[in-house]
Structures are given as C-alpha cells and as structure tokens.
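**Q** curious how this folds, go ahead:
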Amino acid sequence: MATETERKFLVTSDAWREGPPGMRICQGYLSLDPGRTVRVRIAGEKAFLTIKGATSGVSRQEFEYAIPLDDARALLDLCVPSPVDKIRHERQHGAHLWEVDEFLGANAGLVVAEIELEDADEEFDHPEWLGGEVSDDPRYYNASLARQPWSEWGA
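**A** Below you'll find the predicted structure:
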C-alpha cells in the first residue's frame, strides 16, 4: 500500500519560473467521493489512472497505474464535471523537489506548489517564492478545482 504525504502552498512571485519548461497535464475525475477519488491523467505522452483514499492530515493512500494513452483520452470524456488543465514545473530546492502547478482554463491565474515528504513532520527549506500553506483547504485540491474552478470563487 502506498501513502502520499504532501503539503501544498500558494506561490507569491515569479522567481520559480527560472528553470526548465514544464509539462502540460490534463486530468479528470471519474469519482469525486470524499472517501476516494479516481483520476485519469495525461502528462505529455504518458497516461495514468490514480486512486486516492480519504485525506488524513496531509497524508492519504495513493495507487497509480500507467494506462494506454488512447484509453486515457476516452476516459477523460467520462469525467465529471470538467478536466483540470495545468503546466507542471519541477523545481529543486534544498533536498526536495517541488512541483509548481500553473493552472490554465477556468483556473488560470492560480499557481500552487506541492512538496512530497517522507512524513508529515519532516523539515524542509522554504523557497523565497513560497506563500501561505493551503494543505488543509480542500478548495485547492485538484478534484475541487474540477468541480468549482478558481475563477468562480468570488462569484
């Protein structure tokens, strides 16, 4: 059984942009149940099916499997309500790799950085571009952004 321990932060400047270009990701959700999400993702020319359990603190069970690209394209058509489109940039800072997601479409303007940790209490260096933590705010979960995009929050 795999466990994901992840913390999520807003990004406050463009300083993270220095570095290699990112990868376009399109992902949709076949299940948005709070106890389990089922996601299909196309990242570049690779595709994955991911099942995530309920979040407990900053951890949850995660199972990810490579699937054929054509299957992923067909599964995206079954997703509810709409896919999340973003560019993922990987940035090394200290001993950790950060994933900076620059959202597109209905979530354009939102930039979030994630870090995966060995355990919830692990210490890590904070890059200068890192803002407030949103790990405990379910609105920033990608599954939530599919249901209620960032552009609609003020409405």
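**Q** okay, CA-based contacts and neighbour counts for the rest of this
**A** Noted.
**Q** for the protein, what spans make up the helices?
**A** For the chain, helices defined by DSSP state H occupy the ranges 69-76, 142-147.
**Q** so which bits of the first one are buried?
**A** Neighbour counts using 16 or more other CA atoms under 10 Å place 69, 72, 73, 75, 76 of helix 69-76 among the buried residues.
**Q** show the contacting residues for residue 31.
**A** 37, 38, 39, 79, 80 (CA atoms under 8 Å, 6 or more residues apart in numbering).
**Q** look up how far residue 104 lies from residue 146.
**A** From residue 146 over to residue 104 the distance is 12 Å, taken as CA to CA, to the nearest Å.
**Q** ok, residue 24 next?
**A** The gap separating residue 24 from residue 104 is 10 Å, by CA to CA.
**Q** overlap in contacts, the two.
**A** Joint contacts of residue 24 and residue 104 (CA under 8 Å, 6+ apart) are 85, 86, 87.
**Q** skip the chain neighbours and tell me the closest residue to the second one.
**A** Right, residue 86. residue 103 (4.2 Å; CA to CA, 6 or more residues apart in numbering).
**Q** to compare against the first, here's another:
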Amino acid sequence: MYDDADEREADTGLGDFEFERKFLLRELPAEAASDPTPSLIVQAYVFAEGGFAVRVRIKGPVGDLDLDAEPSALADALTTADDAVGTLGVKGPANAGTRYEAEREIDPLVAGSIAARSSSLIAKVRYSAWLGEDGWHLDRFLADNAPLLVGEVERARPVTDLAIPDFCVTEVSEDSRFGNEYLAHHPFPTWAAEFADEYRLLGPGFMQTLGENRFGE
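**A** I've put the predicted structure just below:
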C-alpha cells in the first residue's frame, strides 16, 4: 500500500513545491479495491483565483460513514474520528507538473468545523497503491462531483519518464478545470459534456516535456 508519508522521498532542498502529474480515469483499478484503509477527504476553499488557493482539509478513515451524506456533514463527522488530520494549505498555479504548496497541520476539530461551515467543498475517497515504480493516489469524488475519478502521481522531483497505466484516459495535469479549487465552485457534471466533446475532437493528450511516457505498464 502507498501512504501519504511516502509522497516525498527525502528532503531534496526544494522546500514547499510539489511535483505531480494528474490523469482522468475510466475506472478504479483493482489495486484501489485492495487498499485496506482508504481515506475520506473533505476540503474547503477559503480563496481560489487564478491558480492560487487557500485550502482547509480534514482527512480521516472512511470507516462506516455514510458517503452519500452532504460534504459538510462528512466534515463534521470527521472532527471526532480517530486518526483524523487537519491541514491548512496554500497553493500557487501549476506549471509543467510543478506547483508551490505549503501545507501545515492544524487541529482537526478546527479544520472540520471550518469545512462544515463552508460552501465551496470537495469530498472524495482516496485510495493509495503502488503501481510499478510509483505510488498513486486514486480519488473517487463524491456529492456534486460524482462520478469523477482522478489519479495522480507525486514525487520528490519532477515526474519524468512515467509509466502510465491503461486505466488513464488522458492527462489533465495542466487543465485547471480538474484542480480541486475549480471543482469546488464548478462541479464536474456541469461541464462534463463539454469536456467529452473536446475529447472526441482532440483525443487523449499527455505531457511531452517530462521525458518518455511509457504506456500500459
């Protein structure tokens, strides 16, 4: 299993930067179902404009929570969950798979209480798995953004020469519409048909500036 603790391999001296590539998925792979401890994540966006965002997140075990509940109710439920973690994050615009992100842990009761009172929310179940040489996060979005499925790979340095599994439809690393801060204000079903038309016209696309893309591995 792949866990958040593995996201950054070591202190590379690169500070508060994340190196990530993101993909639209056609389905959740079997590896996701094998994750014994998927996480529920609820995120509130205090500010989001021009690629910049301020985010409050609460994350905890799915357990027996009702995932059909409103995101605000899920956030409230997580405030008292065992092993819940609250964070405050500040993000800058993404550029070629690199994005500034400073994230600090805060009291989960505070994080959950802020999220429960916010209107711009994202709720998702996150599965984690090692696939080949990389740890993947596989997100199943809930509530207004269902049935969106997104997978991402993060490394301590730029994500080059990536093995891209068959369940990836197309890369969305540089499509700001798939940023959580955008989805919080513009749920995926409201523009999914427009995206589908674009896909039929243009087909799949993958970044060509980060080494060799290897498919079906």
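**Q** before we move on, the earlier item: now for the residue nearest to residue 86 of structure 1: what does it line up with in structure 2?
**A** Superposed on structure 2 with TM-score structural alignment, residue 103 of structure 1 falls opposite residue 141.
**Q** what's the answer for residue 63 of structure 1, then?
**A** Per TM-score structural alignment, residue 63 of structure 1 is aligned with residue 102.
**Q** would you confirm that that match contacts residue 16?
**A** Yes: counting by CA atoms under 8 Å, residue 102 of structure 2 does reach residue 16; the two are 5.1 Å apart.
**Q** more crowded one of those two?
**A** Taking other CA atoms under 10 Å, residue 102 of structure 2 and residue 16 do not tie; residue 102 has more neighbours (15 against 12).
**Q** wait, what's in contact with the more buried one?
**A** So residue 102 of structure 2 contacts 16, 17, 89, 90, 91 (CA under 8 Å, 6+ apart).
**Q** distance check, it against residue 117 of structure 2.
**A** 23 Å.
**Q** how many neighbours does residue 91 of structure 1 have?
**A** 19.
**Q** what does it align to in structure 2?
**A** Using TM-score structural alignment, residue 91 of structure 1 lines up with residue 129 in structure 2.
**Q** surely its match and residue 33 touch.
**A** No: using CA under 8 Å as the test, residue 129 of structure 2 is too far from residue 33 to be in contact (9.4 Å).
**Q** before we move on, the earlier item: distance to residue 132 of structure 1 for the buried residues of helix 69-76 of structure 1 - can I get that in JSON lines?
**A** Listed next are those as JSON lines, based on distance: CA to CA, whole Å:
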{"residue": "69", "distance to residue 132 of structure 1": "36"}
{"residue": "72", "distance to residue 132 of structure 1": "34"}
{"residue": "73", "distance to residue 132 of structure 1": "35"}
{"residue": "75", "distance to residue 132 of structure 1": "34"}
{"residue": "76", "distance to residue 132 of structure 1": "32"}
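**Q** name the nearest of those relative to residue 57 of structure 1.
**A** Using CA to CA, residue 76 comes nearest to residue 57 of structure 1 of these, at 29.0 Å.
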